[in-house]
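Q: Predicted coordinates and the sequence they were generated for:
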Amino acid sequence: MDNSRLVLQIDNSRLAADDFRVKFESEYSIRQSVESDIIGLRKVIDDTNMGRMNLESEIESLKEELIFIKQNHNQIAQSGVQVDVDAPKGQDLAQVLAEVRAQYESMAQKNRDELKAWHENKLTEVEVEVIQNTEALQGARTEVTELRRQMQSLEIELESQRSMKASLEDSLRDTEMRNNMEMERYNNMILQLEAELGQLRGNIQMQASEYEALLNIKMKLEAEIATYRRLLDGEDFRLQDALVDQSSTKSIKKVTVTQTLVDGKVVSESTNTKEIGK
């Protein structure tokens, strides 16, 4: 019963160890997948940072171009160059220049507004993407930390199961050794008891033979006593018949029992009965 319980515990420990091994491999695979996702997110963040740097560089270039355009405009406005314009009669040159300046400033303002809106839109998109990537990275880090903690817990539990398995195997070996010793002792006892049983059987057969011989003697004596009683009672029979009856009862049976013992065991037995007359 103890052996069965130990074997069952060992089997349960093996199954638990296999289960923990499968869980460990699964968690390890998940961890590798998360680490791969983290590497991909880091690349996305790097690409985002690079794109932001490119956008900032483009913005700075556009700002410099806008400053250059403003400077050229101011230089043109402040220059004293006389320009001959074939204009219709009565048209003021200053008015024409003012209209050109106003149109140019309107276009420049439109470009500035569009550039500012585009820059703000791109900056917002980059900020949203950075926030999303940061949250995803933080979630991945948290998940990796939790998986690492679970993996350490599983490794500790697996080591505990291995130690318990080794202990149970040692106990099983000790129990098997004790059982083998007990079985050997019981086998020796069985051999000894079988030898004693064979001897007892021989003694019983001998006693049975002696009992049968005594029984025959008793029957002979009872027959003789009965004969003498008939003589004493005066029964009418011939002496010769009495002598014949008496002689017929005088017989002894000789019973010979032969046994063959091998390692204390009776392997063969024979009985020989012989009637001997007296």
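A: Ah, there it is.
Q: going forward, measure contacts between C-alpha atoms and count neighbours the same way
A: Noted.
Q: Now do the strands in the stretch 151-278 of the chain.
A: When assigned using DSSP state E, counting those that start in this stretch, the strands of the stretch 151-278 of the chain occupy the ranges 251-262, 265-277.
Q: Deepest-packed of the ones you listed, please.
A: Taking mean count of other CA atoms under 10 Å as the contact definition, the stretch among the strands of the stretch 151-278 of the chain with the greatest mean neighbour count is strand 251-262, which reaches a mean of 14.
Q: Share the number of residues neighbouring M164, please.
A: By other CA atoms under 10 Å, 15 other residues sit near M164.
Q: before we move on, what about I190?
A: Burial of I190, expressed as a neighbour count using other CA under 10 Å, amounts to 12.
Q: ditto for K110
A: Every residue meeting other CA under 10 Å relative to K110 is counted, giving 12.
Q: separation between it and N216?
A: K110 is 150 Å from N216, where distance means CA to CA, to the nearest Å.
Q: Same check on A117?
A: Look at A117 and N216: by CA to CA, they are 140 Å apart.
Q: which of those two has more neighbours?
A: The residue with more neighbours, out of A117 and N216, is N216; 17 against 12, by other CA under 10 Å.
Q: wouldn't that one be in contact with I252 here?
A: Yes - with contacts defined as CA atoms under 8 Å, N216 counts as touching I252 at a distance of 6.5 Å.
Q: Now stretch 172-186: buried residues?
A: L172 (16 or more other CA atoms under 10 Å).
Q: what's the distance between it and the middle of its chain?
A: On the basis of CA atoms, centre = their mean, to the nearest Å, stretch 172-186 sits 29 Å off its chain's mean C-alpha point.
Q: of all the strands of the stretch 151-278 of the chain, which lies closest to A136?
A: When the strands of the stretch 151-278 of the chain are ranked by proximity to A136, the top entry is strand 265-277, at 85.2 Å, counting by CA to CA.
Q: Report the angle between the closest one and strand 251-262.
A: Between the axis of strand 265-277 and that of strand 251-262 there is an angle of 160 degrees, by axes from the mean of the first three to the mean of the last three CA atoms, to 10 degrees.
Q: And strand 265-277, how far out from the chain middle?
A: With CA atoms, centre = their mean as the basis, strand 265-277 stands 67 Å off its chain's centre.
Q: do stretch 32-52 as well
A: For stretch 32-52, the separation from the chain centroid amounts to 37 Å (computed by CA atoms, centre = their mean).
Q: Would you mark the buried spots in that stretch?
A: Buried positions in stretch 32-52, judged by neighbour count with 16+ other CA under 10 Å: 34, 38, 41, 45, 48, 52.
Q: which other residues reach it?
A: Applying CA atoms under 8 Å, 6 or more residues apart in numbering, the contact partners of stretch 32-52 are 123, 126, 129-130, 133, 136-137, 140, 143-144.
Q: Now for the residues you listed: which two are most distant?
A: Across the contacts of stretch 32-52, the two members that end up farthest from each other (CA to CA) are L123 and V144, 30.7 Å apart.
Q: which of those two has more neighbours?
A: Counting neighbours by other CA under 10 Å for L123 and for V144 shows that V144 has the greater number, 19 against 15.
Q: where exactly do the helices run in the stretch 1-150 of the chain?
A: The residue ranges that make up the helices of the stretch 1-150 of the chain, judged by DSSP state H, counting those that start in this stretch, are 2-78, 93-232.
Q: Got another one to weigh against that:
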Amino acid sequence: MEGQIKKMQDELAEIRRKYEDAIKGREQDRARIDSLLVQLSNIEAEINLLKRRIGQLEDEVKRIKQENQRMLSELQRARTDLDQETLNRIDYQNQVQTLLEEIDFLRRVHDNEIKELQTLASRDTTPENREFFKNELSSAIRDIREEYDQVNNVHRNDMESWYRLKVQEIQTQSARQSMEQGYAKEEVKRLRTQLADLRGKLADLESRNSLLEKQIQELNYQLEDDQRSYEAALNDRDSQIRKMREECQALMVELQMLLDTKQTLDAEIAIYRKMLEGEENRAGLKQLVEQVVKTHAISQETDTETMRVVKGETASRQSFQRSAKGNVSIHEASPDGKYIVLQNTHRAKDEAIGEWKLKRRIDGKREIVYTVPRDFVLRAGKTLKIFARNQGVASPPDQLVYDAEDSFGSGNNVQTILFNKEGEERATHIQRQSTA
């Protein structure tokens, strides 16, 4: 038995080493995931920066387009003003031409009048009359000519001054519009060059952004694959750890049984030694027998604050073992899967078991999960009986019904495990049916 115990201790040390290796591998995977998350966050930050820069460039392009549109509208307005001034110039030229024609017409009228007066003067044959009319006619012609010259000079000066003023205004406006058009052309050319540069930069940024998005997508796929592989590895390690724990618990149970058997055998050997030494006092022999009986009848349940292991055997060739960490334990699990009983073994402390999960595995294939209602409290020293559907009546806080399943399941190897909200294993109940 000591050799078996040493062998079991070596196996337990090997299992602990494997468990520590699994924990180290898990920490390494977590560190790698953290580094990948940091890299992903850096890439996302760079993408956000590029998007912000692209937005600023788009705003700049929009502003340049608005400025270009404003310049085009001003150019169109200048063209409209130039056309209007051209029309005004043509109108004024027409007015000048009309006035010149009117002056020509007045000149012809005056010439006709002079000819008529000369004709009238030629009819008078008297030298005195002829001289008189000639002098009068000359003075009248001179007055008319002076008046005509004066009016003509006034009109001519007015028309020349008005024409020079208008020509100067048109030339000034034309020069100003030409300068504005030159400035507008230079500005449009500069804006077009800047717009072409911005478009080139935008195309480069878009290509870089698409490349970064592809890299991010590839990193996401890689991260998903790593997470899936990591989760699969974690599940495998959890299953291995759970299996190791079950094996450790089985070994602890077997070790406890061996220790109990060893203690019983030691007590029997001591009795036999006393009997062989010639103990004849019946009272002393009776006391030794009672001591052996008490030693053999020691409770097979060992309670501590952190771990309790209980083992037993039913009359129908079904063995079970249960363990608990803390005050809440799986007191009973029906072999036919009708109900499961939880118990709070503490005499004064209530236990909040809301959202705790009760998992039941049947022959390592099927798994049934029941979640305790939220904010449920298991009173001190009380039990909670959870029925399958149609197997009992709900009567909180002592009885609940699991409506999702007609049975918690039955089989040759049934494991019932209680987990808290953090996923920590708090109690187990293992049922095995012998094949004999």
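A: Yep, it's here. All figures in this text were calculated on a predicted structure; none of them were measured in a lab.
Q: want to throw the contacts of stretch 32-52 of structure 1 into a markdown table with distance to L193 of structure 1?
A: Supplementary listing: the contacts of stretch 32-52 of structure 1 in a markdown table, determined by distance: CA to CA, whole Å:
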| residue | distance to L193 of structure 1 |
| --- | --- |
| L123 | 102 |
| V126 | 97 |
| E129 | 92 |
| V130 | 91 |
| N133 | 87 |
| A136 | 82 |
| L137 | 81 |
| A140 | 77 |
| E143 | 72 |
| V144 | 71 |
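Q: of those, buried ones?
A: By neighbour count, with 16+ other CA under 10 Å, these hold 126, 130, 133, 137, 140, 144 as buried.
Q: Any chance of TSV for these, columns distance to D170 of structure 1?
A: Written out in TSV, the entries for these read as follows (distance: CA to CA, whole Å):
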residue	distance to D170 of structure 1
V126	64
V130	59
N133	54
L137	49
A140	44
V144	39
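Q: ok, the residues you listed vs S61 of structure 1, which is closest?
A: Comparing every one of those with S61 of structure 1 (CA to CA), the shortest separation belongs to V126, at 19.2 Å.
Q: can the helices of the stretch 1-150 of structure 1 go into a markdown table with extra columns for distance to N272 of structure 1?
A: As requested, the helices of the stretch 1-150 of structure 1 are exported to a markdown table (distance: least, CA to CA, whole Å):
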| stretch | distance to N272 of structure 1 |
| --- | --- |
| helix 2-78 | 52 |
| helix 93-232 | 11 |
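Q: excluding its backbone neighbours, what's nearest E275 of structure 1?
A: Ranked by CA to CA, 6 or more residues apart in numbering and with sequence neighbours excluded, the top spatial neighbour of E275 of structure 1 is K253, at 4.1 Å.
Q: burial measure for Q192 of structure 1, as a count.
A: Counted by other CA under 10 Å, the residues lying close to Q192 of structure 1 total 15.
Q: Pull the contacting residues for the aligned residue in structure 2 for K116 of structure 1.
A: Residue mapping for K116 of structure 1 onto structure 2 gives E160, with TM-score structural alignment as the criterion. Contact criterion CA under 8 Å, 6+ apart gives no residues in contact with E160 of structure 2.
Q: V267 of structure 1 too?
A: With CA under 8 Å, 6+ apart as the criterion, the residues that contact V267 of structure 1 are 259-261.
Q: which of the residues you listed lies closest to Q91 of structure 1?
A: Of all those, Q91 of structure 1 sits closest to L261, with 154.6 Å by CA to CA.
Q: contacting residues for the closest one?
A: Under the criterion of CA under 8 Å, 6+ apart, the contact partners of L261 of structure 1 comprise 198, 267-268.
Q: Tell me which residue of structure 1 is furthest from the middle?
A: K89 (104.4 Å; CA atoms, centre = their mean).
Q: residues near N157 of structure 2, how many?
A: Around N157 of structure 2 there are 12 other residues, counting by other CA under 10 Å.
Q: where does it sit relative to D91 of structure 2, distance-wise?
A: Note on N157 of structure 2: its distance to D91 of structure 2, by CA to CA, is 19 Å.
Q: Give me the neighbour count for D124 of structure 2.
A: Counted with other CA under 10 Å, the neighbours of D124 of structure 2 add up to 13.
Q: these two touch, right, it and F132?
A: No - between D124 of structure 2 and F132 there is no contact under CA under 8 Å: 10.3 Å.
Q: Now do the strands in the stretch 301-436 of structure 2.
A: For the stretch 301-436 of structure 2, the strands defined by DSSP E, counting those that start in this stretch cover 301-302, 308-313, 318-324, 328-333, 339-344, 351-352, 357-362, 366-371, 377-378, 383-388, 399-402, 413-419, 425-433.
Q: nearest to R26 of structure 2, of those?
A: Judging those by CA to CA, what sits closest to R26 of structure 2 is strand 425-433, at 18.5 Å.
Q: just checking, what packs against the closest one?
A: Under the contact criterion of 3 or more CA pairs under 8 Å, 6 or more residues apart in numbering; DSSP states H and E, strand 425-433 of structure 2 touches strand 318-324, strand 328-333, strand 413-419.
Q: quick one: the second one aligns where in structure 1?
A: In this case it means strand 328-333 of structure 2. Counting by TM-score structural alignment, strand 328-333 of structure 2 pairs with no residue of structure 1.
Q: can you tell me the mean distance of stretch 152-169 of structure 2 from structure 1 after alignment?
A: On the superposed models, the aligned residues of structure 1 are on average 1.7 Å from stretch 152-169 of structure 2, with distances taken as mean CA distance after the TM-score superposition for structure 1.
Q: in that stretch, what counts as buried?
A: Per 16+ other CA under 10 Å, stretch 152-169 of structure 2 contains these buried residues: 155-156, 159, 163, 166.
Q: okay, these in CSV with distance to A203 of structure 2 next?
A: What follows is the buried residues of stretch 152-169 of structure 2, written out as CSV (distance: CA to CA, whole Å):
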residue, distance to A203 of structure 2
H155, 69
R156, 67
M159, 63
Y163, 57
K166, 53
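Q: and of those residues, the nearest to R426 of structure 2?
A: The shortest separation between R426 of structure 2 and any of the buried residues of stretch 152-169 of structure 2 is 105.5 Å, and it belongs to K166 (by CA to CA).
Q: measure the nearest residue to the closest one once chain neighbours are set aside to V96 of structure 2 for me?
A: When the adjacent residues along the chain are set aside, K166 of structure 2 lies closest to R89, with 7.6 Å between them (CA to CA, 6+ apart). Note on R89 of structure 2: its distance to V96 of structure 2, by CA to CA, is 10 Å.
Q: and what of K359 of structure 2?
A: Applying CA to CA, one obtains 112 Å for the distance of K359 of structure 2 from V96 of structure 2.
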